[in-house]
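Student: pasting a predicted model and its sequence here:
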Amino acid sequence: MHQWNTLTEKEAFYTLVEDSAEKPQIIFKDSTTCGISAHAKYKLQSGFEQIAGKAAFHYLDLQAFRPISNLIAQELKVTHQSPQIIVLKDKKVVYTTSHHAIDPGAIARHL
């Protein structure tokens, strides 16, 4: 999706945390071989207009970049899940959910 920033480096993670002081940041952690994750990604793509422009959206292929996923869990003090949504505002996690609970409307309510 053209509005998703691919998260592949730890420096980019630290930058998005800092950027959350100015604009909400969303991280979608995707397990590319998981059917539930594929469904969550489909729901996000189908309802993306509900969050477009309200936050910066970051995509993490956690199988290809598992160290980044581990860093996110450690630094943000969130339990690793897959698929997972994490919303940051003012450098803090304000919402996180996973699996079938991933819903653009619910995400939008936390922006």
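Tutor: Done, it's in. Numbers count the residues shown, from 1 in each chain.
Student: can we go C-alpha only for contacts and neighbour counts from here?
Tutor: Will do.
Student: the nearest residue in space to L111 that is not next to it in sequence: neighbouring residues, count only.
Tutor: Once its chain neighbours are removed from consideration, L111 has its nearest residue in P24; the separation is 6.3 Å (CA to CA, 6 or more residues apart in numbering). For P24, the neighbour count with other CA atoms under 10 Å is 23.
Student: ok, and here's another one to check against it:
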Amino acid sequence: MGLLGNIFNKSEKNQNREKQEAKTNINWIPLTSVSQFTEIREKSKLKMVGIFKHSTRCIISRTVLKSFDQDFPKSVSDKIDMYYLDLLNFRDVSNEIGYEFQVMHQSPQLLLIHKGVTTLHASHYDITQINLEKIVK
């Protein structure tokens, strides 16, 4: 591929990297609106709900998200609904999470909601230490 091809077309290497990054072990539900909090509270009456707050500009957040995703146990995938919040694009939603679920803002941050209340929250590398198989039953 020539110079102009490299400038205007994605290289094969970049396309492969994007495909690898797109793979996920979690069936993420985008959290984009405060109105979804009602849905989260209702779902949490039947099963655990997780919210992962992610800063797309932060290397720590990216690292923790990747680790969390790679280590996410398949045995709990049908027992927990996982919401993903891009907090830079949905700052208002991120701010409301603190009020609604009574946690201080952190990034990255994981909240587990059960029966309408926050039962666990962790931030930064502490997220990678959570054993979901023990928590989610």
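Tutor: Cool, the structure landed. Remember, predicted model here, so these are calculated numbers, not experimental data.
Student: the corresponding residue of structure 2 for K89 of structure 1: what's it in contact with?
Tutor: Residue correspondence to structure 2 (TM-score structural alignment): K89 of structure 1 is matched to H114. H114 of structure 2 sits next to R41, S44, K45, K47, M48, V49 when contact means CA atoms under 8 Å, 6 or more residues apart in numbering.
Student: please look at the first one and G116 and confirm they touch.
Tutor: Yes. Contact criterion CA atoms under 8 Å: R41 of structure 2 and G116 qualify, at 4.6 Å.
Student: would you list every one of the helices in structure 2?
Tutor: For structure 2, the helices defined by DSSP state H cover 3-8, 12-22, 36-43, 59-71, 91-101, 132-135.
Student: for K79 of structure 2, which of these is the nearest?
Tutor: Nearest to K79 of structure 2 among the helices of structure 2 is helix 132-135; the distance by CA to CA comes to 9.9 Å.
Student: mean per-residue distance, that closest one versus structure 1.
Tutor: On superposition with structure 1, the average gap between helix 132-135 of structure 2 and its aligned counterparts reaches 3.0 Å (mean CA distance after the TM-score superposition for structure 1).
Student: and that helix, which residues are buried?
Tutor: L132 (16 or more other CA atoms under 10 Å).
Student: whereabouts in structure 1 does that helix align?
Tutor: Residues 107-110 of structure 1 are where helix 132-135 of structure 2 lands, counting by TM-score structural alignment.
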